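Trainee: below is the sequence, then the predicted model.
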Amino acid sequence: MAISLPLPTASGAIEAYTLRGSAPVKPAPSLTFNRIAYSAAHVVADPRAAIDPWLQCAIDWDATIAYRQRLWSLGLGVAEAMDTAQRGMGLDWPTSLELIRRSLDAAKDHPGALVASGCGTDHLVLENVKTVDEVIAGYEEQMAAIEKLGGRLIVMASRALARVAKGPADYERVYGRVLSQARQPVVLHWLGDMFDPALSGYWGTRDLDAAMDTALGIIAAHAGKVDGIKISLLDKDKEIAMRRRLPAGVRMYTGDDFNYAELIAGDGWGSEPTHGKSDALLGIFDAIAPAASAALGELARGNTRQFHDILGPTVPLSRHIFAAPTRFYKTGVVFMAWLNGHQSHFSMVGGQQSTRSLPHLAELFRLADAANLLEQPELAARRMKTLLALHGIE
């Protein structure tokens, strides 16, 4: 029987929508990929906690870790305590460290599970930071805590560094110190200001080409300590240009939630394998995990057409979830987890479930259906109807 429900449009009208009835995407078992693929995983808030949700953080640890176990079962790695987990946007450093600890512990039950954890300076009081030395000490504090747990590092972009740095030389100094001390090769993270306006002018300039030169210089000087760099600029041409200039063996981890399919497939450019393709460290992989897994499995088998057939329909959904203001994309990620039954509620740390409108969420529902990403269509429709009723549509 066809499933229908009334959905609002951008104009405010209410239109009947009937689900496509297509079978949800299901990846093959025993997956082996020829790309490294991290999903930046969200956290599940605890809606029953007696806290002030805009000011305090409460996590449902069981549901949060269960979601990571699902990602590992699909062959995806977990990029832990990143912005998808609302790091610096409701998730504080003590809770982030506890999240990292629990994730690393849980990964021990999944042989081969990949976990890399965000290391930043978000525990510093931004307004009080005056010097680059304070930024270095901030990074060192988080590095020590994560490495003590046995964790690998993703060196996150620092709002504090963006605030106090006077130019590229300050970035070279900070990253030089951080990389020289890392126990294992790290992933660097260049997050564009569409994701976080406080990071505008990162690497000491607003000129992206000049900023890229600085970042590449830092990587070249410490290539043995850099596994790769994730860039989230939503500009595929910048990513490809930087990818081709990376030192041999240093990976490009795409963070481009608009163009990830073609960037992961690659263009085969150059004699160095990592220059012609991107690996992945993506927030959207949280929301499209089964499709990402299935597509990567096809790519590893040489089935490029099937890779695009599976992943291509997810791109319009991703572009919608990451539409401006891009920093609110996490609401769409958690909404997808709720629709698909991976958490029992649509509540978020910091009350951020309120950052997207009902028409936005209705269009997300349509696009998820078009991409065959509603894993339990009846449940998804029932939960969408609940949300509609809360907004006066029955």
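Mentor: Looks like it arrived, so ask away.
Trainee: all contacts plus neighbour counts: C-alpha atoms, from now on.
Mentor: Noted.
Trainee: just the strands in the stretch 1-150 of the chain please.
Mentor: 4-8, 14-18, 37-40, 77-80, 115-119 (DSSP state E, counting those that start in this stretch).
Trainee: give me the helices and strands touching the fourth one, please.
Mentor: Using 3 or more C-alpha pairs under 8 Å, 6 or more residues apart in numbering; DSSP states H and E as the contact criterion, the neighbours of strand 77-80 among helices and strands are strand 37-40, helix 61-73, helix 93-107, strand 115-119.
Trainee: please name whichever of those is nearest to Trp190.
Mentor: Taking C-alpha to C-alpha, strand 115-119 is the member of these nearest to Trp190, at 12.4 Å.
Trainee: between the closest one and helix 93-107, how many degrees?
Mentor: Put simply, strand 115-119 runs at 170 degrees to helix 93-107, going by axes from the mean of the first three to the mean of the last three C-alpha atoms, to 10 degrees.
Trainee: can you list contacts of strand 115-119?
Mentor: For strand 115-119, the external contacting residues (C-alpha atoms under 8 Å, 6 or more residues apart in numbering) are 77-82, 100, 103-104, 107, 139, 142-143, 146, 151-156.
Trainee: could you do stretch 290-307 as well?
Mentor: Defining contact as C-alpha under 8 Å, 6+ apart, one finds that stretch 290-307 is touched by 25-28, 31-35, 74-76, 265, 285, 308, 310-311, 314, 373.
Trainee: what do you get for stretch 197-205?
Mentor: 157-159, 162-163, 165-171, 190-193, 206-207, 211-212, 214-215.
Trainee: re the thing from before, mean neighbour count and distance to Gly341 for the helices and strands packed on strand 77-80 - can I get that in TSV?
Mentor: As requested, the helices and strands packed on strand 77-80 are exported to TSV (neighbours: other C-alpha atoms under 10 Å; distance: least, C-alpha to C-alpha, whole Å):
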stretch	mean neighbour count	distance to Gly341
strand 37-40	27	18
helix 61-73	19	11
helix 93-107	18	21
strand 115-119	27	24
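Trainee: and the spatially most central residue of the chain, how close does it get to Thr64?
Mentor: Central residue of the chain (C-alpha atoms, centre = their mean): Gly283, 2.3 Å from the mean position. For Gly283, the distance to Thr64 (C-alpha to C-alpha, to the nearest Å) stands at 15 Å.
Trainee: let's bring in a second one:
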Amino acid sequence: MTIRLPDSKGTLRTYDPRTEPLTATTGTAFTSRTVFSAAHVVADQYADVSPDSPAAVDWDVTLAFRRHLWSHGLGVAEAMDTAQRGMGLDWAGAAELIRRSAAEAKAVGGLIACGVGTDQLTGPASLAEVRAAYEEQLALVEASGAQAILMASRALAAAATGPEDYLDIYGHLLRQSAEPVILHWLGPMFDPALEGYWGSPDLDAATEVFLQVIAAHPDKIDGIKVSLLDAQREVDLRRRLPDGVRCYTGDDFNYPELIAGDEKGFSHALLGIFDPLGPLAAEAVRVLDTGDVTGFRQLLDPTVELSRHLFQTPTRFYKTGVVFLAWLAGHQSHFTMVGGLQSARSLPHLARAYELADGLGLFPDPKLAEERMRNLLALYGVNH
């Protein structure tokens, strides 16, 4: 049976949904790459809240999704921007998410790393306040037993007057961290408030400051996560990293080639797109574990069109598509997001996401996905 989907021109066209899902099995951790999926949070759909209210999270379903990712061998990158950090999930909610997810990871033996930021600061802040905020969050993550990811800070971007402020803040945090951390460079396409991070809007100049931080503390840095959507810049950067410091790609446009690598190295992965792609991505990495780069690319390359669609500008709203696909896939019973962010993408955008995901076989139950897509279309007045 066909379904009519709206396109970007406002017209309806027919689509024949897939009837068989892609078969993907669960498995253990990978051997050739370290791979994290940044994971979304599931809202409590019955909570009487507004977009300005503290996030109301369905903890049971949120943790069940993390168990789904762990079951396929993926690590979970927790309380990152995919979890709507700073876009619906405040620090109080993030702190609770970190505590709960870290405990769950310990219970099931799952790999987890958690975001450390400064989002408890709600207004203009001094550099001393930025440092204290980072310290508070770092202490909580370390106490939970999770690895820390030092995220880019809106407050630091606003307070810093030049590269030396970044060198000072990050140097202080790295000296006191108990275990090696992951540094996260999130570009302004994901968060406009991070324009000019590392002390300059010029990416070449910013890269040199970033590398100074790494060179001064290589024993305290497990790796870096780069989210600039610039494949060549990431390759150039990873070739300049000290021995033992990994590069985790955060490039949701070019991840297959960056993970596959070249004769001079490769990237590990910490990706938001691996939230909806979890089982398929895991299968591809297991193929790569055998040394079969061609087979890896054959599985993962076809997913790039979906990823580029979800992450199209305004890129920061990619979370809407991620949660939408989780609903269609049956990981949650509703399409509601903290902060009301389910309204951030248009019906044609969501319809195209459904079509691309269905074509890849991402839905464990294609009939359920089709039924839910029809219900959404009916809500928007599309009659079949």
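Mentor: Yes, it's here. If you're wondering where the values come from, they're calculated on a predicted model, not measured in any experiment.
Trainee: if we can go back for a sec, what's the closest of the strands of the stretch 1-150 of structure 1 to His360 of structure 1?
Mentor: So among those, strand 4-8 is nearest, using C-alpha to C-alpha, at 9.0 Å.
Trainee: average offset of that closest one relative to structure 2?
Mentor: In this overlay with structure 2, the average offset of strand 4-8 of structure 1 from its partner residues is 0.9 Å by mean C-alpha distance after the TM-score superposition for structure 1.
Trainee: that strand maps to which residues in structure 2?
Mentor: With TM-score structural alignment applied, strand 4-8 of structure 1 matches the range 2-6 in structure 2.
Trainee: how about stretch 339-354 of structure 1?
Mentor: Mapped onto structure 2 using TM-score structural alignment, stretch 339-354 of structure 1 spans residues 328-343.
Trainee: now the element after the helix or strand Asp168 of structure 2 falls within, going C-ward?
Mentor: Using DSSP states H and E, Asp168 of structure 2 falls within helix 163-176. Note on helix 163-176 of structure 2: by DSSP H and E, the next helix or strand toward the C-terminus is strand 181-186.
Trainee: check the mean deviation of that next one from structure 1.
Mentor: Strand 181-186 of structure 2 differs from its equivalent in structure 1 by a mean of 0.3 Å after superposition (mean C-alpha distance after the TM-score superposition for structure 1).
Trainee: could you export the helices and strands packed on strand 77-80 of structure 1 as CSV, including distance to Ser354 of structure 1?
Mentor: Putting those into CSV (distance: least, C-alpha to C-alpha, whole Å) gives the following:
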stretch, distance to Ser354 of structure 1
strand 37-40, 21
helix 61-73, 20
helix 93-107, 22
strand 115-119, 26
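Trainee: and Leu339 of structure 1, which of these is closest to it?
Mentor: Closest to Leu339 of structure 1 of those, according to C-alpha to C-alpha: helix 61-73, at 13.9 Å.
Trainee: picking up where we left off before, the equivalent of the residue nearest to the centre of structure 1 over in structure 2 and Glu370 of structure 2, how far apart?
Mentor: Residue mapping for Gly283 of structure 1 onto structure 2 gives Gly272, with TM-score structural alignment as the criterion. Applying C-alpha to C-alpha, the value for Gly272 of structure 2 to Glu370 of structure 2 is 24 Å.
Trainee: one more: Leu127 of structure 2?
Mentor: 51 Å.
Trainee: all helices in the stretch 201-350 of structure 1, in order from the N-terminus.
Mentor: Here the stretch 201-350 of structure 1 has its helices, by DSSP state H, counting those that start in this stretch, at 208-221, 236-243, 260-265, 284-287, 289-300, 304-311, 314-321, 329-339.
Trainee: deepest of those, which one?
Mentor: Of all the helices of the stretch 201-350 of structure 1, helix 284-287 carries the top mean neighbour count, a mean of 27, counting by mean count of other C-alpha atoms under 10 Å.
Trainee: packing partners of that one?
Mentor: On a contact count with 3+ C-alpha pairs under 8 Å, 6+ apart, helix 284-287 of structure 1 meets strand 37-40, helix 329-339.
Trainee: against structure 2, what's the mean shift for the following helix or strand past the longest one, could you check?
Mentor: In this case it means helix 329-339 of structure 1. Of the helices and strands lying after helix 329-339 of structure 1 in sequence (DSSP H and E), the nearest is helix 358-370. Superposing on structure 2 and averaging over aligned pairs (mean C-alpha distance after the TM-score superposition for structure 1), helix 358-370 of structure 1 comes out at 0.8 Å.
Trainee: how about the following helix or strand past helix 358-370 of structure 1: buried residues?
Mentor: As assigned by DSSP H and E, the chain's next helix or strand after helix 358-370 of structure 1 is helix 377-390. By 16 or more other C-alpha atoms under 10 Å, the buried positions in helix 377-390 of structure 1 come out as 377-378, 380-381, 383-385, 387-388.
Trainee: and of those, the nearest to Ile231 of structure 1?
Mentor: Ala380 (32.7 Å).
Trainee: starting at the chain centroid, how far to stretch 137-148 of structure 2?
Mentor: Remark: stretch 137-148 of structure 2 is offset 19 Å from the chain centroid, using C-alpha atoms, centre = their mean, to the nearest Å.
Trainee: and the helices of the stretch 201-350 of structure 1: which comes nearest Met252 of structure 1?
Mentor: helix 236-243 (5.7 Å).
Trainee: from Phe317 of structure 2, how far off is the equivalent of Pro168 of structure 1 over in structure 2?
Mentor: Superposed on structure 2 with TM-score structural alignment, Pro168 of structure 1 falls opposite Pro163. The spacing between Pro163 of structure 2 and Phe317 of structure 2, counted by C-alpha to C-alpha, is 29 Å.
Trainee: compare these two and say which one has the larger neighbour count.
Mentor: Counted by other C-alpha atoms under 10 Å, Pro163 of structure 2 and Phe317 do not tie: Phe317 has more neighbours, with 22 against 18.
Trainee: which ones are touching the more buried one?
Mentor: Contacts of Phe317 of structure 2 (C-alpha under 8 Å, 6+ apart): 311, 344-345.
Trainee: that one maps to what in structure 1?
Mentor: Counting by TM-score structural alignment, Phe317 of structure 2 lines up with Phe328 in structure 1.
Trainee: do the same with His217 of structure 2
Mentor: In structure 1, His217 of structure 2 lands on His222 (TM-score structural alignment).
Trainee: tell me, how many residues neighbour the residue nearest to its match when sequence neighbours are not counted?
Mentor: Once flanking residues are discounted, His222 of structure 1 sits nearest to Leu179: 6.9 Å by C-alpha to C-alpha, 6 or more residues apart in numbering. For Leu179 of structure 1, the count of nearby residues is 22 (other C-alpha under 10 Å).
Trainee: Leu179 of structure 1 maps to what in structure 2?
Mentor: Match for Leu179 of structure 1 (TM-score structural alignment): Leu174.
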